[in-house]
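**Student:** what follows is a protein structure lacking sequence information:
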């Protein structure tokens, strides 16, 4: 009996990267690349046509980041497996992508055979993490089990620190490799946690706490 082919969609705004991934994946007779997209908007539009089992999703796209991408795909197509493939290995990005629903997180320097193996693993409902980011997960779990006084996450602490230095939402977004919309959401939650209503009071709170 012939085994089911795994339908994979490639999402990356660089054409040469998508073509290279297609060549690698289609070397395996059980993988079929069913579509390519260069943005989140294109991805959502093409999913109903390509009907992928697995999406290889770049983190940084012209109209959003991998966190937004995972949330949008999860909301509309919860059965699809999402494998982040990116050059970014920062702690906060890895954790937020997993929280947003990614089934795996890989760096772009991965070897071809490991990439193919990872596609099969997430298709079989396994979680996949690049070895270089595995330590991040344990560190974040330790932080979660030993919360700070205000229970601020490392990301919230970074944002609060930048607010105290006068950084704009755009500057924060660029520094943390996330969208301005994601920054606004974090700031809204952050204000609730420290019980302030504007950036000036948030900055004052942080400066006093660290004085």
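**Tutor:** Here it is on my side, so go on. The shown structure was predicted, so the numbers you read here are calculated from the model rather than taken from an experiment. Numbering: from 1, shown residues only.

**Student:** all contacts plus neighbour counts: C-alpha atoms, from now on.
**Tutor:** OK.

**Student:** could you measure from residue 56 over to residue 45?
**Tutor:** In this view, residue 56 and residue 45 are 16 Å apart by C-alpha to C-alpha, to the nearest Å.

**Student:** then this one, side by side with the first:
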């Protein structure tokens, strides 16, 4: 049995979602809510497996509801059900703990598939949302790669490998002062305050092997 909470401030939407979900054998809508505070209360009371939440809920929006109920019920999977296709909203919801994002325009076709994915603790995003997330990821990755110059990345790599400034200067045919300038510049750009943090950055970003 998959137990589901549906929260939307429009009666007709809740009724439609309930009808689609309960047509599936073994699925039951155990609670409905018309605002964010009621959604939190109903979630705690009924402890469903999945919550289908409208992003634009009154009193507490989808991000706030997600953050609160995930803290109280960490096993609860959350599917955001919305008209909004916005990268910032998607990012906020993912950070809050939502694992699914479905546009209302895709509900008739994809709601069952989305809930099936979350019931198996797998994420679900429609094609358009997946494309937006991919574009954002690639953009941030590229920005991150170019925070440091090629020479700064090389200096960071050698520091992480345990070389001293003098050793790095010899390897790169630079003065020790220039090496220190590159090191200081890299740490400033990355907002790091210690060699240990610089080493962790190098490992995390595959500049050296862990």
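**Tutor:** In hand now; what should we look at? All values derive from a computational prediction rather than experimental measurement.

**Student:** superposing both, give me the TM-score.
**Tutor:** With the length set by TM-score structural alignment, normalised by the length of structure 2, the two chains reach a TM-score of 0.65; 146 aligned residues with a C-alpha RMSD of 1.8 Å.

**Student:** re the thing from before, compare residue 56 and residue 45 of structure 1 (neighbour count), which wins?
**Tutor:** Legend: neighbour count by other C-alpha atoms under 10 Å for residue 56 of structure 1 and residue 45, higher for residue 56 (23 against 11).

**Student:** so what does the helix or strand hosting that one touch, helix or strand wise?
**Tutor:** Taking DSSP states H and E as the criterion, residue 56 of structure 1 maps to strand 54-57. Under the contact criterion of 3 or more C-alpha pairs under 8 Å, 6 or more residues apart in numbering; DSSP states H and E, strand 54-57 of structure 1 touches strand 6-11, strand 81-86, helix 112-123.

**Student:** residue ranges for the helices of structure 2, please.
**Tutor:** Here structure 2 has its helices, by DSSP state H, at 11-22, 36-46, 62-72, 87-96, 107-119, 127-145, 150-160, 165-172, 176-190, 195-204.

**Student:** where in structure 1 does the fourth one fall?
**Tutor:** To tie it back to what came earlier, the one meant is helix 87-96 of structure 2. Mapping helix 87-96 of structure 2 onto structure 1 (TM-score structural alignment) gives residues 91-100.

**Student:** for the residue most central in space within structure 2, give its distance to residue 106 of structure 2.
**Tutor:** Centroid-nearest residue in structure 2, with C-alpha atoms, centre = their mean: residue 94, separated by 3.3 Å. Computed as C-alpha to C-alpha, the residue 94 of structure 2 to residue 106 of structure 2 distance reads 20 Å.

**Student:** closest to residue 2 of structure 2 out of the helices of structure 2?
**Tutor:** Residue 2 of structure 2 sits nearest to helix 107-119 of all the helices of structure 2, at 7.2 Å, using C-alpha to C-alpha.

**Student:** in contact with the residue nearest to the centre of structure 2, which residues?
**Tutor:** Counting by C-alpha atoms under 8 Å, 6 or more residues apart in numbering, residue 94 of structure 2 makes contact with nothing.
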